[in-house]
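Visitor: give me a model of this one.
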Amino acid sequence: MAPRSRWEDTDPARFVAAVENPVRRRDAGTLLDLLGRVTGQEARMWAGSVVGFGEYHYRYASGHEGDAPAAGFAPRKAATVVYLSDGVGAHEADLERLGPHRRGVGCLYLKDLAQIDLTVLESIVRRSYESLTAGTFGTRAREADG
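Guide: Below you'll find the model as predicted:
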């Protein structure tokens, strides 16, 4: 049985305009433009609250496989999340110059893009996107060693 697609028909611009927190809404608008420019892809909604760009296929050693956005973000209550599915470790040097952020295994938590070096963020997103779309990606973010 093929996995069902988690892409949705919701308009990403409408989703962004409806974000309640004004800083998150402003940042989401900035990321909508930045990720679209970096990836050359149109924004699409993924799984209800992730704005995704492009798609990559992953296949793990366990046999589990699927498709996911190759770049994306989600405006959350506490912070905006930028997804780096190739793992944050792959971007260590750039993250030192990014500005205030928190890290997860495969994501950045950004409270205010006005405090972030957007040129550095653009470089990080571009390299992550290129890595993920180069072919089948077989490493979980938590297993990537950067």
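Visitor: only C-alpha atoms from now on, for both contacts and neighbour counts.
Guide: Fine.
Visitor: would you pull up how far stretch 33-52 lies from the middle of the chain?
Guide: Centre-to-centre, stretch 33-52 and its host chain are 8 Å apart (C-alpha atoms, centre = their mean, to the nearest Å).
Visitor: give me the contacts around it.
Guide: 6-12, 32, 53-54, 69-75, 122, 125-126, 129 (C-alpha atoms under 8 Å, 6 or more residues apart in numbering).
Visitor: which members of those are positioned in helices?
Guide: P12, L32, E122, V125, R126, Y129 (DSSP state H).
Visitor: of those, grab the buried ones for ChimeraX.
Guide: For the buried members of those, the matching ChimeraX selection, counting by 16 or more other C-alpha atoms under 10 Å, is:
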select :12,32,122,125,126,129
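Visitor: here is the second sequence; please produce its structure so I can put it next to the first one:
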Amino acid sequence: MAENKTQPTDVSVEEFLAAVEHPKRREDGFELLDMMRNITGKEAVMWGPSIVGFGSYHYKYHSGREGDAAAVGFSPRKASLVLYGLIEGPDADRLLPELGKHKTSAACLYVNKLDDVDREILAEMIRAGYKHVTEEFHTP
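Guide: This next block holds a predicted model:
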């Protein structure tokens, strides 16, 4: 079975964020870094070349595929900020309508800039998403 391509690296999160070309995306990345660090109590780790992750969990699908992933995280992409681990928790359906301007996919939350969303709702989603993943998969 193929190994998960997105693995933790030793790349500096601060250096990665400082190199983000778009000034607002860079500023929002540093704000998310502080927010997620404070909420999770975990230090940020680069997962692959572009995901800033906090904590981790081990998953195993019914197909037999398994691996490790960041419990919550984000990536300051060119088109938008992509947030991971926030829309699968039990509170997500209740919180998403209150969040502000956003889009979702199967597992990701997309926001153009943090000024488009309610930061208190976002913090609650980070807290709930992290708790959900770490409790469901029994990881610290």
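Visitor: any quick ChimeraX command for the buried ones out of the contacts of stretch 33-52 of the first structure?
Guide: The ChimeraX command for the buried members of the contacts of stretch 33-52 of the first structure (criterion: 16+ other C-alpha under 10 Å) is given here:
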select :7,12,32,53,54,69,70,71,72,73,74,75,122,125,126,129
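Visitor: name the helix or strand for G29 of the second structure, please.
Guide: helix 23-40 (DSSP states H and E).
Visitor: now the element after that helix, going C-ward?
Guide: Downstream of helix 23-40 of the second structure (by DSSP H and E), the next one is strand 44-47.
Visitor: what about that next one, how far off from the first structure?
Guide: Taken over the aligned residues, the distance from strand 44-47 of the second structure to the first structure averages 0.3 Å (mean C-alpha distance after the TM-score superposition for the first structure).
Visitor: spit out the contact partners of the residue nearest the centre of the second structure.
Guide: Using C-alpha atoms, centre = their mean, the residue of the second structure that lies closest to the mean C-alpha position is G73, 2.0 Å off. Residues in contact with G73 of the second structure, defined by C-alpha under 8 Å, 6+ apart, are M36, I51, V52, G53, F54, L83, Y84, G85.
Visitor: burial of the first one, as a residue count?
Guide: In other words, M36 of the second structure. M36 of the second structure has 24 neighbours, counted by other C-alpha atoms under 10 Å.
Visitor: looking at the contacts of G73 of the second structure, which is nearest E98 of the second structure?
Guide: Taking C-alpha to C-alpha as the measure, E98 of the second structure lies nearest L83 of the contacts of G73 of the second structure, at 16.4 Å.
Visitor: ok, the nearest residue to the closest one once chain neighbours are set aside to R37 of the second structure distance?
Guide: Nearest residue to L83 of the second structure in three dimensions, chain neighbours excluded: F74, at 4.2 Å (C-alpha to C-alpha, 6 or more residues apart in numbering). Per C-alpha to C-alpha, to the nearest Å, F74 of the second structure is found 12 Å from R37 of the second structure.
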